[in-house]
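Chemist: got a predicted structure plus its sequence, pasted below:
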Amino acid sequence: MAKHHGHSHGHAGEHGHNHDLAPEDGSRNERRLLFAAALTTCTMLAEVIGGVISGSLALLADAGHMLTDSAALILAWMAMRFARRPADWKRTFGFGRFEVLAAFSNGLALFFISAMIFYEALHRMYEPVEVLGMPMLIIAGIGLAVNAITFLVLHQGGGANLNVRAALLHVISDLLGSVAAILAAIIILYTGWTPIDPILSVVITLLIVRSAWLITKESGHILLQGAPDSIDVREVSQDLVANVPNVQSVHHVHAWSLSENRHVMTLHALTCASVPPEQISAAIRERLKQAFGVVHATIEIEHSDCADVVGAKSCAKV
């Protein structure tokens, strides 16, 4: 039998224009992010003023966290707008990765602000400063209310987007940070024990680090072309052989993501049947879309030996 190597470049959806969310949902999420950014910025300014007046590191720590949150929300909003831009000849997959870059940058910023807060907290443990409990309590209470509103606004987005989920992580940490600041203010008002302020600041820092780790881990995995969590490439070959007629074996499987929910795959498929390669590749693409959520697949159909791998399973000659 003569060798036949077909190359099928297939799409499950329009290339460069398939997005995680419908346009209407994407626009609503953009508005939610912008509204949340405005609320967070105003609260951050109030906490900076309150922290300076009261001398509270917990308030300043939460304000520092909210500064990164505000920048993160604005960056997420910009990323969502950029991601809607169509693909061009230079960026053939479009701008979806901008959202991933934004999330990764937000995570790195959280690590940086955590280190600053932790250093200042250690310094204040050794050299305590006076903290005014009542101004601290008032500002922290306002911060808690605004953070609760922001959380409800973003939570309505459903968390279907990496940037929205990253923003929710920021806001949840802010909520807990405000609770910590309120607790510190109450303790200072009733006991005068000011070390509780830097101690709870360290607690806030740990919350920030946790958020930073979750965001950078997920976005970094995408940037490193890691296989999506929903796809085990070891199972792809078995699944296609079992569910796509005329497919004898599958190899050279590579899977990655353009953005959080836009999965891409390339593979070689060996078939012994005299079925047109276009028909087999279409069936493979449909199975990849249904079983693994792959929106873009490049498939090489082989009717004999693999051109790239010696020893790949060959067809039995008849």
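Modeler: Sure thing, it's come through. Residues are numbered from 1 along each chain as shown.

Chemist: could you use CA atoms for every contact and neighbour count after this?
Modeler: Fine.

Chemist: how many residues are close by the residue nearest to S230 when sequence neighbours are not counted?
Modeler: Take S230 and drop its neighbours on the chain: the residue closest to it by Cα to Cα, 6 or more residues apart in numbering is F292, 6.9 Å away. For F292, the neighbour count with other Cα atoms under 10 Å is 18.

Chemist: F292 and V253, how far apart?
Modeler: Relative to V253, F292 is positioned 13 Å away (Cα to Cα, to the nearest Å).

Chemist: likewise L175?
Modeler: Relative to V253, and taking Cα to Cα, L175 is found at 44 Å.

Chemist: what about those two, which has more around it?
Modeler: Comparing L175 with V253 by other Cα under 10 Å, the one with more neighbours is L175, at 22 against 15.

Chemist: isn't the more buried one up against L152?
Modeler: No: using Cα atoms under 8 Å, L175 is not in contact with L152; the gap is 11.6 Å.

Chemist: just the buried positions in the helix or strand where G107 lies, please.
Modeler: If you go by DSSP states H and E, G107 is part of helix 97-126. Of the residues in helix 97-126, 97-111, 113-114, 117-118, 121, 124 count as buried by neighbour count, 16 or more other Cα atoms under 10 Å.

Chemist: and whichever strand or helix holds R234, what does it pack onto?
Modeler: Here R234 sits within helix 233-243, counting by DSSP H and E. Counting by 3 or more Cα pairs under 8 Å, 6 or more residues apart in numbering; DSSP states H and E, the packing neighbours recorded for helix 233-243 are strand 247-259, helix 277-292.

Chemist: second structure follows, compare the two:
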Amino acid sequence: MASADHAHGHDSQDHDHPHSHDHSHGLGGHAHGANENRTFWAAALTLGFMIVELTGGLVAGSLALIADAAHMLTDSVSLAFAWYAFRLARRPADAERSYGFDRMQIVAAYTNGVAMILIVAWIFAEAIARLYAPEHVDARTMLWIAVAGLGANIVAFFILHGADRGNLNIRGALLHVMGDLLGSLAAIAAAIVIMATGWMPIDPILSGLVGLLLLASAVRLVKQAGHILLEGAPAHLSARTIADDIVGAFEEVENVHHIHLWALTNERPMLTFHARLRDGPATENTVSRIKERLKARFGIDHATIEVERGNCADNEAPCA
């Protein structure tokens, strides 16, 4: 798809003037900077407590704590990837990547969702194995480590909760932190039950329930990120609605066809289409006026419009 805003025909104001686009998104750049900083600190906090939990698990001989430490290691790597995606997205566009690196955020979100699905599969397998052969757990040590982990996870959660939760990369990072938080709650509950009753199966049962909650969120994230990677139309926009709106708003536009609607990220919808003008004198500034309407009504600030009269340039037939 074309990567520069231009229009062919008498209505293009940019016809003979080379131009470039600023992908910094104005105030949006500040939001991306805040998202980047918050993701960094969440990753650092998760990695730091992973070391504490691993040490506690080895001292207590608790396989549950060691397994959760491995989970937190995976999460810290995922958070670091999310942070790097934000840093990479700040790079300017170049000749090989005319849209820049913004899409890396969606790749990170998709990867984090897939990683969480794999983690949940491991949790289920481990829970089933422990139901058949329960492991002995030092419940008291497990409780203290889990309480400390809950505190660390709450801090990480609120760090990310203050970021832009409409951003899929942030939602992917939040999913991993939520997994750690729920895991700590499950470990606390399991430790209390084991201390009170000695019933070891409670640990894998609660882990499996947490896995079910995480699985639903992970699948939703993968579907949303995958939709964007496949150039699907944003859920809140309709190509047909946009085409009808333009034809209804501009008397000189006879029809809109070859319309393609997709998104670079969930925050940046993109649009290309052909606009056939009616016979008659050329109307000045039609392209500029259409773009202004697209931005005001639909939030689309990057549209490529090809203006035509007569046959469609792509198929040499009358425009439908």
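Modeler: On my side now, so go ahead. Predicted, not measured: the structure shown is a model, and the values here were computed from it.

Chemist: per the alignment, the residue nearest to S230 of the first structure corresponds to what in the second structure?
Modeler: Correspondence of F292 of the first structure to the second structure, assessed by TM-score structural alignment: F298.

Chemist: from G28 of the second structure, how far out is its match?
Modeler: Going from F298 of the second structure to G28 of the second structure by Cα to Cα gives 17 Å.

Chemist: also I290 of the second structure?
Modeler: Distance, I290 of the second structure to G28 of the second structure, by Cα to Cα: 24 Å.

Chemist: those two: which has the busier surroundings?
Modeler: I290 (17 against 12).

Chemist: burial count for the residue lying closest to the more buried one once chain neighbours are set aside?
Modeler: Among residues not flanking I290 of the second structure along the chain, I246 sits closest, at 7.1 Å (Cα to Cα, 6+ apart). Per other Cα under 10 Å, the neighbour tally for I246 of the second structure reads 19.

Chemist: looking at the first structure, name the residue matched to I246 of the second structure.
Modeler: Per TM-score structural alignment, I246 of the second structure is aligned with L240.

Chemist: residue closest to the middle of the first structure?
Modeler: For the first structure, the residue nearest the mean C-alpha position is L162 (3.3 Å; Cα atoms, centre = their mean).

Chemist: which residues touch the residue found closest to it once you drop the neighbours it is linked to in the chain?
Modeler: Computed as Cα to Cα, 6+ apart, the closest residue to L162 of the first structure that is not its neighbour in sequence is E260, at 6.3 Å. Contacts for E260 of the first structure (Cα atoms under 8 Å, 6 or more residues apart in numbering) come out as 20, 100, 161-162, 222.

Chemist: what's the most distant pair in these?
Modeler: Using Cα to Cα, the pair of these lying farthest apart is D20 and I222, separated by 14.9 Å.

Chemist: more crowded one of the two?
Modeler: Under the criterion of other Cα under 10 Å, the comparison of D20 of the first structure against I222 puts I222 first, with 21 against 16.

Chemist: tell me which residue of the second structure lines up with the residue nearest to L162 of the first structure.
Modeler: Under the alignment (TM-score structural alignment), E260 of the first structure pairs with N266 in the second structure.

Chemist: and what of M116 of the first structure?
Modeler: Checking with TM-score structural alignment, M116 of the first structure has W122 as its match.

Chemist: and the gap between that match and I66 of the second structure?
Modeler: 14 Å.

Chemist: which residues in the first structure form helices?
Modeler: With DSSP state H, the ranges of helices along the first structure come out as 23-54, 57-83, 97-126, 133-155, 162-191, 196-223, 233-243, 277-292.

Chemist: which residues of the second structure does the fourth one align to?
Modeler: Spelled out, it's helix 133-155 of the first structure. Aligned using TM-score structural alignment, helix 133-155 of the first structure spans residues 139-161 in the second structure.

Chemist: pull out the buried positions in the matching stretch.
Modeler: Going by neighbour count (16+ other Cα under 10 Å), the buried part of stretch 139-161 of the second structure is 139, 141-143, 145-146, 149-150, 152-153, 155-157, 159-160.

Chemist: in the residues you listed, find the pair that's most separated.
Modeler: Spatial extent of those (Cα to Cα) is set by the pair A139 and L160 at 30.6 Å.

Chemist: what about stretch 274-292 of the first structure, distance to the chain center?
Modeler: Relative to the centre of its chain, stretch 274-292 of the first structure is centred 30 Å away, using Cα atoms, centre = their mean, to the nearest Å.
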